[in-house]
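Engineer: whatever this is, show me its structure:
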Amino acid sequence: MDILLPYRTEPRLLFQVLEYAKGKGIERAALEARLGGGEPLRETLNALEQLGLISRDDGAEIRLTEAGRRLAYATGDDERRAELARAILQYPPYGVVLERALAEGMSVIDAPWVERVWQVDMRLGQPRNRVEEARTFFFRLADEAGLGVFRRGVRGQPSRLVLAPDLAARLQALRTEEAAEPQEPPAAELAPASPAYPGVHSWTVPGEAGISLTVTVDMSLWELEKIEAFLRLIGLVPGER
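Structural biologist: Purely as a prediction, here's the structure:
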C-alpha cells in the first residue's frame, strides 16, 4: 500500500467507523448513510487503512484488521490509548518521526520539523497542502493516544506536539513486545503427516509369456499397498490371497 498521509478527518470519526465495522464489517454505502459521504468519509477510511486498522475489498466492504479489532473492542480509556499508540508507532510516517525526536533528545516537535522529516529524510513526496493538514492530524491523534500534548500554533508560532515524558519507555515496550511475538513455524513443521511418494512400480505376471505389468503411482504408501493387494487377489502378483 502506498503512503498517503492521513488528513481532513479527526479521531472521533475514526472511532465511529471502527464501532460500525464491528462483527462482520460494514458496506461503504451503509457508512455513507450513517456518516455522510464525500471527502470526510473518504479521508477517514484512508486514515484507518494507512494505520492498518481496516481492510477494504474493492473499496466496498470495510472489515476490521486484528489491530482494528483490538482498538474497537478496547474496554477502557487506558486500553484504547494503548492500542491507538501501538497503531501510531507502527505506521512509518508517525513512528519514524517519534523515534527521530527521541534520538535527537527533543521534548517538543513542531510542524516544520515534521515536514522536513517526511519530505526530505523519508522522501514521501506528498503534496504540500496534504502535508500541512496531515501534521495537525498527526499531532491530534498522538494527543488522543497519550503520546504527547497538542499545542495549536498562535501568534506566528507553529503547531507543535509536546512529547509525553514516558514516550521512550512506551516505544521500547512496543519493540520488546514485537520481538517476543511467535514467528511462523518453518515449512518443514507444516508438512503433512502422510506425504505422497511418487514412483514407478513393476510386477511380473506369472506364466510362460513373462508379461510385465508396470503401474505408475503418485499416492501415499497406504494406497500403494491397496493396489498390490488387489493385483495379488486377481492372480497378477504371486503371494497369498
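
Engineer: could you use CA atoms for every contact and neighbour count after this?
Structural biologist: OK.

Engineer: and the strands in this structure, which stretches?
Structural biologist: Using DSSP state E, the strands found in the chain span residues 26-27, 54-57, 61-64, 108-110, 148-151, 160-163, 199-204, 212-217.

Engineer: what's the longest helix in the protein?
Structural biologist: Of all segments of type helix in the chain, defined using DSSP state H, the longest is helix 128-144.

Engineer: what comes up buried for it?
Structural biologist: Residues 131-144 are the ones in helix 128-144 that count as buried (16 or more other CA atoms under 10 Å).

Engineer: picking that back up, what's the closest of the strands of the chain to E228?
Structural biologist: Closest to E228 of the strands of the chain, according to CA to CA: strand 199-204, at 9.1 Å.

Engineer: report the angle between that closest one and strand 212-217.
Structural biologist: Strand 199-204 and strand 212-217 are oriented at 160 degrees to each other (axes from the mean of the first three to the mean of the last three CA atoms, to 10 degrees).

Engineer: report all helices and strands that strand 199-204 contacts.
Structural biologist: Counting by 3 or more CA pairs under 8 Å, 6 or more residues apart in numbering; DSSP states H and E, the packing neighbours recorded for strand 199-204 are strand 212-217.

Engineer: tabulate the strands of the chain (CSV), appending mean neighbour count and distance to L84.
Structural biologist: Below are the strands of the chain laid out as CSV (neighbours: other CA atoms under 10 Å; distance: least, CA to CA, whole Å):
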stretch, mean neighbour count, distance to L84
strand 26-27, 18, 21
strand 54-57, 17, 13
strand 61-64, 23, 14
strand 108-110, 19, 20
strand 148-151, 21, 13
strand 160-163, 22, 16
strand 199-204, 12, 56
strand 212-217, 12, 56
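
Engineer: if we can go back for a sec, name the nearest of the buried residues of helix 128-144 relative to L89.
Structural biologist: Nearest to L89, judged by CA to CA, of those is A142 at 9.5 Å.

Engineer: give me the nearest residue to that closest one, chain neighbours excluded.
Structural biologist: G148 (6.1 Å; CA to CA, 6 or more residues apart in numbering).

Engineer: that older thread, need the buried residues of helix 128-144 in TSV (columns: distance to I227).
Structural biologist: Formatted as TSV, the buried residues of helix 128-144 follow (distance: CA to CA, whole Å):
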residue	distance to I227
V131	70
E132	74
E133	72
A134	69
R135	71
T136	73
F137	69
F138	68
F139	71
R140	71
L141	67
A142	68
D143	71
E144	68
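
Engineer: let's compare: structure for the following, please.
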Amino acid sequence: MRRLAEMRPGQKTTLFTSDLSVNEFLLVREAGFRPLGLVLGSSIYHVGFQVGRWSKNQELGTLSQAMYHARELAMSRMEAEADVLGADGIVGVRLEIEFKEFGNDLAEFVAVGTAVKADEPGNWRNNTGQPFTSDLNGQDFWTLVQAGYAPLGMVMGSCVYHIAHQRFWQAVGNIGQNVEVPQFTEALYDARELAMSRMQAEAEALEAEGIVGVQLLSLPHHWGGHTTEFFAIGTAIRPLREDHIISKPQLVLPLVDS
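Structural biologist: Below you'll find the predicted structure:
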C-alpha cells in the first residue's frame, strides 16, 4: 500500500509499471488514459471436497462456490490497489489459477492488470463506485472507447459439473457406431448455460448494455475426466453517447526497396 501511495499522481515519483505491450500502451494513451501502475490481487484458497453420484449429471455446488469466491477475492484486492492509485479503471486484466505442490486442494488465484486514469475528468467508474475492469487488450480497448462505449467491469460465471459415467451395457452398445450420447450432451449444455446465466446476472447488476469479448472455457483442473469447471467471462459495457462512430479500416502498403 505504501508503494502504491507513492505512485499516485502528484506524488514525488512519476514512474508507472505496466504489463501492456508497447503497442497496447500507445493505444491506451491514444484513447485518453494514462497508466498508473501494475495492480494485482491474490488468494490462496482451499478448494473443498464434494462427491458426485457416479451415474448422475449434477452441479457440484461446493466446488462452484469455491472457484467463484476465490476469483472474486483476487479481483476485489486488485480493485483495492487501483483505488489506492486513484485509478479510473484497470485494463488488460488476467485471471490465472495455479494448484500448488504443497497441497493438492490448495490453489492460488491471481488477478493482475494495469491501472489507468483518464486525461479528461469524467464518470468512468461503475455504478458500485469501483474502478472499471476489462480483459480487453489495448487495441480492443481503444476501438471500444473510440466508438463511444465504456467498460464497466469484468463479469464472470462458474459452474463445476460432474458428468455421469456411461453404464457398461451403454458403452458396449455404442462400440463401432456413430451415435449421440444424450447424457453427455445434456450435461455439457446445462453446465455452460449455468455459467452463462451467472455471468449475465453480474452484467445486469452493473446495468450494462451488453457483454463483449466473452470466453466460455472448459477447465478440467485436477478433478479427473468427469468433473469439469465451465467458466464464462467477458467485459460488460455501457454507451458513452447516443451516436457510435466506427472507425473505418485503412489499407496500408509497406514500401520495399527492390
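
Engineer: let me see the TM-score of these two.
Structural biologist: For this chain pair, the superposition-based TM-score is 0.25 by TM-score structural alignment, normalised by the length of the first structure; 97 aligned residues with a CA RMSD of 5.7 Å.

Engineer: re the thing from before, just put the strands of the first structure in CSV and tack on distance to I227 of the first structure.
Structural biologist: Below are the strands of the first structure laid out as CSV (distance: least, CA to CA, whole Å):
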stretch, distance to I227 of the first structure
strand 26-27, 53
strand 54-57, 47
strand 61-64, 50
strand 108-110, 75
strand 148-151, 72
strand 160-163, 73
strand 199-204, 11
strand 212-217, 9
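
Engineer: which among those is found nearest to P11 of the first structure?
Structural biologist: Taking CA to CA, strand 148-151 is the member of the strands of the first structure nearest to P11 of the first structure, at 13.3 Å.

Engineer: name the helices or strands packed onto that closest one?
Structural biologist: On a contact count with 3+ CA pairs under 8 Å, 6+ apart, strand 148-151 of the first structure meets helix 128-144, strand 160-163.

Engineer: closest to Y94 of the first structure among the buried residues of helix 128-144 of the first structure?
Structural biologist: If you rank the buried residues of helix 128-144 of the first structure by distance to Y94 of the first structure using CA to CA, F138 comes first, at 7.3 Å.

Engineer: distance check, the closest residue to that closest one other than its chain neighbours against H201 of the first structure.
Structural biologist: In space, F138 of the first structure comes closest to Y94 once its chain neighbours are excluded; the distance is 7.3 Å by CA to CA, 6+ apart. Y94 of the first structure is 63 Å from H201 of the first structure, where distance means CA to CA, to the nearest Å.

Engineer: do the same with V215 of the first structure
Structural biologist: Taking CA to CA, one finds V215 of the first structure at 5 Å from H201 of the first structure.

Engineer: next one: R12 of the first structure
Structural biologist: Distance, R12 of the first structure to H201 of the first structure, by CA to CA: 69 Å.

Engineer: ok, A195 of the second structure touching A232?
Structural biologist: Yes. Judged on CA atoms under 8 Å, A195 of the second structure makes contact with A232 at a distance of 5.6 Å.

Engineer: now the common contact residues for those two.
Structural biologist: M156, G157, S158 (CA atoms under 8 Å, 6 or more residues apart in numbering).

Engineer: which other helices and strands contact the strand or helix carrying the second one?
Structural biologist: For G157 of the second structure, the element it lies in under DSSP states H and E is strand 149-162. The criterion is 3+ CA pairs under 8 Å, 6+ apart, and the helices and strands that strand 149-162 of the second structure contacts are strand 58-59, helix 61-84, strand 132-133, helix 182-205, strand 227-239.

Engineer: for L26 of the second structure, find the nearest of those.
Structural biologist: With CA to CA as the criterion, L26 of the second structure lies closest to strand 132-133 of those, at 18.9 Å.

Engineer: tell me what angle the helix or strand following that closest one forms with strand 149-162.
Structural biologist: Following strand 132-133 of the second structure in sequence order, the next helix or strand is helix 138-146 (DSSP H and E). Helix 138-146 of the second structure and strand 149-162 are oriented at 130 degrees to each other (the same axes, to 10 degrees).

Engineer: if you count neighbours, what's buried in helix 138-146 of the second structure?
Structural biologist: Buried residues in helix 138-146 of the second structure, counted by 16+ other CA under 10 Å: G138, D140, F141, W142, T143, L144, V145, Q146.

Engineer: hmm, back to that, from the helices and strands packed on strand 149-162 of the second structure, which stretch is densest packed?
Structural biologist: When these are scored by mean count of other CA atoms under 10 Å, the highest mean neighbour count falls to strand 132-133 (a mean of 28).

Engineer: just to revisit the earlier point, closest one of the shared contacts of A195 and A232 of the second structure to S42 of the second structure?
Structural biologist: M156 (17.2 Å).

Engineer: would you confirm that that closest one contacts S197?
Structural biologist: No. If you go by CA under 8 Å, M156 of the second structure and S197 don't touch, sitting 9.4 Å apart.

Engineer: quick one on the thing from earlier: export the helices and strands packed on strand 148-151 of the first structure to TSV and tack on distance to E66 of the first structure?
Structural biologist: Below are these laid out as TSV (distance: least, CA to CA, whole Å):
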stretch	distance to E66 of the first structure
helix 128-144	20
strand 160-163	28
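
Engineer: closest one to A72 of the first structure among these?
Structural biologist: Of all these, helix 128-144 sits nearest to A72 of the first structure, with 14.6 Å by CA to CA.

Engineer: summarise which helices and strands that closest one is packed against.
Structural biologist: Using 3+ CA pairs under 8 Å, 6+ apart as the test, helix 128-144 of the first structure ends up in contact with helix 11-20, helix 77-90, helix 111-116, strand 148-151, strand 160-163.

Engineer: between the ones you listed, which one is closest to R42 of the first structure.
Structural biologist: With CA to CA as the measure, helix 11-20 is the member of those nearest R42 of the first structure (11.1 Å).

Engineer: so which bits of that closest one are buried?
Structural biologist: Buried residues in helix 11-20 of the first structure, counted by 16+ other CA under 10 Å: P11, L13, L14, F15, V17, L18, E19, Y20.
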